[in-house]
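K.L.:
after the sequence you'll find the predicted model.
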Amino acid sequence: MSKKKKAVVPSQPSQPQPASKTTPLPVQKNAVGKSATPPEPFVEPADQPFELIRFDKRVKWFTAIWLGLFLILALSKIHFSSIPYWNQVIPDGSNPKRGLIAGTPRAIRMDEWAAMVPFVLSQANNGYPQENPAIGGEKPGLVVYLPIKHFITVFRPNYWGFTFLDTDRGFAWNGLFYPFFGLLVVVYLFLVLTKNQFWLSLFGAVWFVLSPAIAWWSFSPLTHVFSGSLILLASFYIFYARQAKTLIWAGVLFAWALITFSLNLYPPYQVPFGYLLIFLLIGFVWSNYRKELLFNQLIGKIITFGLAGLVIAAVVYAYYVDAKPTIDVMSNTVYPGKRSDSGGTGFIANWLSEYYSGWLLNDQRFPKEWLNICELSHAVTFMPVIAISLGLYFSKTKKIDPLLTIILAYSVILLVWIQFGFPTFLAKATLLDVSPTRRTQVPLGMANVVLAVLYLAYIRGRSLAISASVKTALIAFVVVFMVYAAWLNLTDSNGYYKAYQLFIPTLFFMVLNYLMLPVQSFRYKAVLVSGLMVLFSLPSLGINPLSVGLSPITEHVLYQKVSELHKQEPKARWVVIGSQYLTYLVTATGVNQLSGIKFMPDFKTMRVLDPTAKRDSAYNRYAHTVYASYIDGRDSTIIVNQFEDGYTVALDPCSPKLKTLDAKYFIFEKKPQPVEVRCMTQVATLGSIEIYKRNDF
């Protein structure tokens, strides 16, 4: 090989240009006549060859290890569900830690262990039907995110395990899918957005996934994060494609991901998170406008998006035809279908509460005015410091970073929505009226993490000349801001916090906010800050327990007895009189019961109980339904809406109406009065729980 001049390799983004390429500054004198080194001038990082994801050894090894761990855990039936809480809520004399490996099952996560898990098992025990009256009217599995025998399952990858694994392993696949694949695609997305800064992307993704806004909701927001991130990645590869094969696979991925995102019907997250995806797409293309790439294969790119659009339209139309009656019922419910919001119902302390909640709050300990730990959770924000720092960069360079600027704008818009609200016409025009502020703060929290990670990527390799007075002002701002955050949480919690409790968290985030400032630059600054946020976020691993299998439900004596009777008479309907928890557990067996959680009203049933629809507004909603005994000799039925998401039906268990509804089996929370079971025969006693069968069938 020739020993002549070798090719020069462009420097990495972390390396500023050599000082020799800048104009030396004259040595200045300070007040006592000694020489003082002037601030370094701003230096732009060297341009790098444009690429999206660089699949180097680190990325490949991480991907392989991560997917391997997912498969090992899924096949071992391990998951993050709080279903071991069933050992406490309805103890049956078994091991109180049955199914629990580590951690603490959370009562507050009852929409997971008491609602969604029984829904999933009810579907599994019935062969994944489209109609399941135990869950709700019409075809609930089409609009509720559940396993179902329908082509829509192609777009519900977390349920694919049920098609080739047993129920326990299929359930583990379901519980692990979004934490694992959600983190994986966020790593990939950050690799693109940070120009392949691996450790920042990995640490940023862990910080993102373990944010309280995600962890306290049992990782459910990751359903939209997963598909939304794939939409962005596919879009980027189509925009910058150089080869036809890239257009083919990216086009297929784009269509699949967009359908997956669209048909996971939960507008309170979909709308604000959809805006975040749009802002990220615009900001990235704006920041990386390369005419030679964007217009290369232009006809092929147009055809790719066109064909993807046709596939999306065809699939969504086919789904809509099947789901329209169910969607119509759901959209016309009092709650949540008719729910409309104008914003302005948030509180500013909650915006800054994550500085302290991770240290001092849990599901049992929190200020009562803050509802509960799930509702107040979001993510740590560095928005004020980032906004000021970007302003300084602009003042020195007269340039803006389009991606950072547009995400900052998005965050400010959502903050205005949460804190002050929009006029009604604007709320409806933007569709944010379907996203109550307590739900909007989850996408806002996600945006705050994205903003911080992108900012850390931006400042890497960018030094900035700042005078001593400006540095002092910036540091003073951080101190004042964190003192304000502490004071705000102290006063808004109505005495829950004590001043001394906030000292260490305030000091910790004072240091992190200081590191975010452009007052000094060092090589591993981005990794240090993101790594500290990972350490801060690691306790979130304990929010959801580590569990194995479904034994807390499937081995429960009530579940097994009801399943035994259900096999003998699979068409009989069931009613639980009393405890709502009993009826949640009975749902899991797959029986067709009148009580329980109804994702949407079953009007066929309710018209028998309420022929004139006099109490329609009470049950025309998503609701936890409880049945109780009420005997007045006139076969009266009382339907009372006690909560926004719940109602009680009180009637005579021997009512002819219940026979009309084929209600044959009755479960009583405690020993019933003779008059309640005058038409029945006892078939089982399980401690204080008694099961009866009507005689007139």
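P.N.:
It's in. Numbers count the residues shown, from 1 in each chain.
K.L.:
for the rest of this, base every contact and every neighbour count on C-alpha atoms.
P.N.:
OK.
K.L.:
I'd say residue 256 and residue 157 touch.
P.N.:
No. Contact criterion C-alpha atoms under 8 Å: residue 256 and residue 157 do not qualify, at 10.8 Å.
K.L.:
in terms of neighbours, single out the busier of these two.
P.N.:
Using other C-alpha atoms under 10 Å as the criterion, residue 256 and residue 157 rank with residue 256 on top: 22 against 16.
K.L.:
find the residue closest to the more buried one in space, skipping its chain neighbours.
P.N.:
Taking C-alpha to C-alpha, 6 or more residues apart in numbering, and ignoring the residues beside it in sequence, residue 256 has residue 155 as its nearest neighbour in space, at 7.0 Å.
K.L.:
so for residue 479, what's the nearest residue that isn't a sequence neighbour?
P.N.:
residue 510 (6.5 Å).
K.L.:
how about the one you found, what does it touch?
P.N.:
478, 479, 482 (C-alpha atoms under 8 Å, 6 or more residues apart in numbering).
K.L.:
picking up where we left off before, from residue 331, how far out is the residue nearest to residue 256?
P.N.:
22 Å (C-alpha to C-alpha, to the nearest Å).
K.L.:
second structure for comparison follows:
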Amino acid sequence: MERLSRILATVAVAFPGRERSRSWPDVFVLAVVLAGLVYTALGWTPSSYGVALGGIGAPGEGLVAGTPKPIRSDEWAVWTPFVQIAVNNGFGRFNALSPYAEDLRNFNALPLLDWGLAFKPQFWPFFAVDPAWAFSFSHAVFIVLFLAGYHRLFVAFGFGRAWSAAASCALFFTSYAQFWWTTTGPLLAIFPWLLLAALARLPWHLHAALMAYVTAFWLLSHLYPPVVIPLAFAGGALLLAFRPDALRPRRLLPCLLGAAVGIGLTGLYLHEPIRAMAATVYPGSRSLGGGGVPLPLYLAQFLPFLVSTDDYRDLLGLNICEVATGGSYLLLLALVFLDYGRLGTVLRQGGPARTALLRQLALPLAAFALMSVWMLAPVPSGWGRVLLWDKVPGNRMVFAAGLLLLVLALVLLRAAAVRLSWGRFAVAALTVGLAWAAANGGLDNLAGRLANNLTDLAILPPLAVVVWLGARGMLPAAQGGFALILCALAVNAVGFGGFNPIQSAWPIFHRPATPVTAAFAESAAAHPQGWVLRGGMLPGALMQGLGYRSLQHVQIAPALGFFRPYFPEMGDAAFNQLFNRYAHVQIVPGLPAPGSPQADVIQLPMERFLAPPPRDPGGEAASGTAK
């Protein structure tokens, strides 16, 4: 155990903070970059595309570790196939290989050979190397940007390198970052670099240019306002709390100018899909009120395993992704083990240190409180409009809220040392145990839950080791806070780090030949226009991603001009209600009539498409996508 205490102290020294010379290399950043290079060289991805490979008769092809998650269908059945489509289409803007000839510019970033590519550096390797390696790089670069970015941001806020590295990893292994990584991961990863760009000390024109580029890079990586808006709000609160110097007019104005230019570039690039989506029946221009976050999900920001099980099942009857949060045990540990006597001494001393401490506690706490009201209370949509929160469902605020809570815990641990005692351990154990019992239905069937749902209690063994070391004087008091950060990190990594598999990109871009793919090719050959209509089509955009001309697809912008000739009997209002939406288009044999069983699904009878459509009054068959 004495050796373990020396290791903890050594790890802290290995990552010196701001107090060390700036000429020291940042070992954590170097290690993260090296790991990213190895990840790319091996062609790995966190994709769940293995589900699709199983659908074509190649289960386990290229799977290195873990299990593909069917729940991540917005990645393996939508986004990854659209990357395949962009590659198969020669990186052109309009999909010449699709019956719909759809515009590939949309809210999901794709490697397209147009002026927007300048703001998508994650895709540059697609134009130089095999697409499998390029796809791996497009994932690895965001893992590197996330870990290095939050680490550098926390250092910029005055925390030591060791703390910042551990806190960055703890944030990376939160359930929201892991469960939604292959969709909104780019937004989470680029965000700290946006704040770091705001903190840069450059001539005003270079500062504005940097902000413009990072803003456009951020927004074009995945334009999803429900995540962008709360992150921007939390970022503003953190800058006010930790670096108010960055908000002086001389530095703020170039930042605002650059951000405005970046937003303008994003709007210019995506103005057509934005206009098309705004006019849809779904999702259209939604305006939401507050509330809707179940109390257990809100509390999971403090007790991260409150609403999920060891095997990634949710306990609220939603789905595992919808119960994700940005939470860890760190704030609970800080509140339990903090030396409140020393904190009181710091607060009584007055002066700039006290002012800074109060600001760094009050502003993130106030921002979190406002977000909590929006998450929990049935607030009218008009109340949130000034902050654009009427575009944000409450459960999309959880990562930004978790970031604020993490920073609050770091501030408390830095302000005062911790007191590691068995009495305080008992308080922590009781809190965790009661939460575990409540989440799992009380005391009934206790033995069964102990066997199947232990992650909730996984914080207790490493915490007991830390307390034992502290009680015996084997852990220096100055390292107690760092040890608690490591505990929170370890438990998040164990509990959520295995969600995404490690999947080789090679079978994603080099399709295995199977009897299923042979049947698809036979179906295409039998249709006069080369469309695949028979043979058990795959869901989402998989068919077109695999290179087949398929009507079963995901229409991101409505293809009204294509479908109208096939359904001439439908009135304009009914036609618009059915087809004017983002939707998974499903082709169903024997379906008596077209319909929409849910907001993002359109089901169409296969028999309508076995022959060319009726000709329009001008004598030509209509086709293509409405512009």
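P.N.:
Arrived safely, thanks for sending. The structure presented is a predicted model; accordingly, all values stated were derived computationally and were not measured.
K.L.:
and the TM-score between them?
P.N.:
TM-score for the superposed pair, counting by TM-score structural alignment, normalised by the length of structure 2: 0.79. Supporting figures: 579 aligned residues with a C-alpha RMSD of 4.3 Å.
K.L.:
gap between the residue nearest to residue 479 of structure 1 and residue 516 of structure 1?
P.N.:
On the measure of C-alpha to C-alpha, residue 510 of structure 1 and residue 516 of structure 1 end up 10 Å apart.
K.L.:
just residue 650 of structure 1 next, same as before
P.N.:
60 Å.
K.L.:
who's more crowded, the two?
P.N.:
residue 516 (23 against 18).
K.L.:
I figured that one hits residue 386, correct?
P.N.:
Yes. Counting by C-alpha under 8 Å, residue 516 of structure 1 touches residue 386, with 7.1 Å between them.
K.L.:
next helix or strand past the lengthiest helix in structure 1?
P.N.:
Ranked by number of residues, the top helix in structure 1 under DSSP state H is helix 298-331. For helix 298-331 of structure 1, the succeeding helix or strand toward the C-terminus, using DSSP states H and E, is helix 348-351.
K.L.:
what range does that following helix cover in structure 2?
P.N.:
Mapping helix 348-351 of structure 1 onto structure 2 (TM-score structural alignment) gives residues 295-298.
K.L.:
quick one: the matching stretch to structure 1 mean distance?
P.N.:
Following the fit onto structure 1, the mean deviation recorded for stretch 295-298 of structure 2 is 1.8 Å by mean C-alpha distance after the TM-score superposition for structure 1.
K.L.:
and that stretch, what's buried?
P.N.:
296, 297, 298 (16 or more other C-alpha atoms under 10 Å).
K.L.:
show me where the stretch 501-650 of structure 1 has helices.
P.N.:
Under the criterion DSSP state H, counting those that start in this stretch, the stretch 501-650 of structure 1 contains helices at 503-516, 525-537, 551-554, 557-568, 580-588, 603-609, 616-619.
K.L.:
next, the angle helix 249-269 makes with whatever helix or strand residue 183 of structure 2 lives in.
P.N.:
Following DSSP H and E, one finds residue 183 of structure 2 within helix 181-199. Per axes from the mean of the first three to the mean of the last three C-alpha atoms, to 10 degrees, the angle that helix 181-199 of structure 2 makes with helix 249-269 is 140 degrees.
K.L.:
residue 369 of structure 2 matches what in structure 1?
P.N.:
Match for residue 369 of structure 2 (TM-score structural alignment): residue 412.
K.L.:
mean shift between the helix or strand hosting that match and structure 2?
P.N.:
Secondary structure from DSSP H and E places residue 412 of structure 1 in helix 402-419. By mean C-alpha distance after the TM-score superposition for structure 1, the fitted helix 402-419 of structure 1 averages 1.9 Å away from its aligned residues in structure 2.
K.L.:
gap between the most centrally placed residue in structure 1 and residue 229 of structure 1?
P.N.:
Nearest to the geometric centre of structure 1 sits residue 221, at 1.2 Å (C-alpha atoms, centre = their mean). Between residue 221 of structure 1 and residue 229 of structure 1 the computed distance is 12 Å (C-alpha to C-alpha).
K.L.:
which neighbours do these two share?
P.N.:
By C-alpha under 8 Å, 6+ apart, no residue touches both residue 221 of structure 1 and residue 229.
K.L.:
any idea how far residue 296 of structure 2 is from residue 439 of structure 2?
P.N.:
When residue 296 of structure 2 is compared with residue 439 of structure 2 (using C-alpha to C-alpha), they lie 8 Å apart.
K.L.:
and if you look at residue 399 of structure 2?
P.N.:
21 Å.
K.L.:
which of these two has more neighbours?
P.N.:
For residue 399 of structure 2 versus residue 439, the count of surrounding residues by other C-alpha under 10 Å is larger for residue 399: 25 against 18.
K.L.:
counterpart of that one over in structure 1?
P.N.:
Residue 399 of structure 2 maps onto residue 442 in structure 1, by TM-score structural alignment.
K.L.:
and the next helix or strand past the helix or strand encompassing that match?
P.N.:
Assessed by DSSP H and E, residue 442 of structure 1 sits inside helix 437-459. Counting by DSSP H and E, the next helix or strand C-terminal to helix 437-459 of structure 1 is helix 468-492.
K.L.:
same for that next one, what does it pack against?
P.N.:
The contact analysis (3 or more C-alpha pairs under 8 Å, 6 or more residues apart in numbering; DSSP states H and E) places helix 468-492 of structure 1 against helix 348-351, helix 503-516.
K.L.:
JSON lines for these, including distance to residue 578 of structure 1?
P.N.:
As requested, those are exported to JSON lines (distance: least, C-alpha to C-alpha, whole Å):
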{"stretch": "helix 348-351", "distance to residue 578 of structure 1": "37"}
{"stretch": "helix 503-516", "distance to residue 578 of structure 1": "45"}
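K.L.:
which stretch among those comes nearest residue 447 of structure 1?
P.N.:
With C-alpha to C-alpha as the criterion, residue 447 of structure 1 lies closest to helix 348-351 of those, at 12.7 Å.
K.L.:
for residue 515 of structure 2, give its distance to residue 122 of structure 2.
P.N.:
In this view, residue 515 of structure 2 and residue 122 of structure 2 are 35 Å apart by C-alpha to C-alpha.
K.L.:
which residues does the closest residue to residue 340 of structure 1 other than its chain neighbours contact?
P.N.:
Excluding the flanking residues, the one nearest residue 340 of structure 1 by C-alpha to C-alpha, 6+ apart is residue 433, at 5.1 Å. Listed by C-alpha under 8 Å, 6+ apart, the contact set of residue 433 of structure 1 reads 340, 341, 342, 343, 424, 427.
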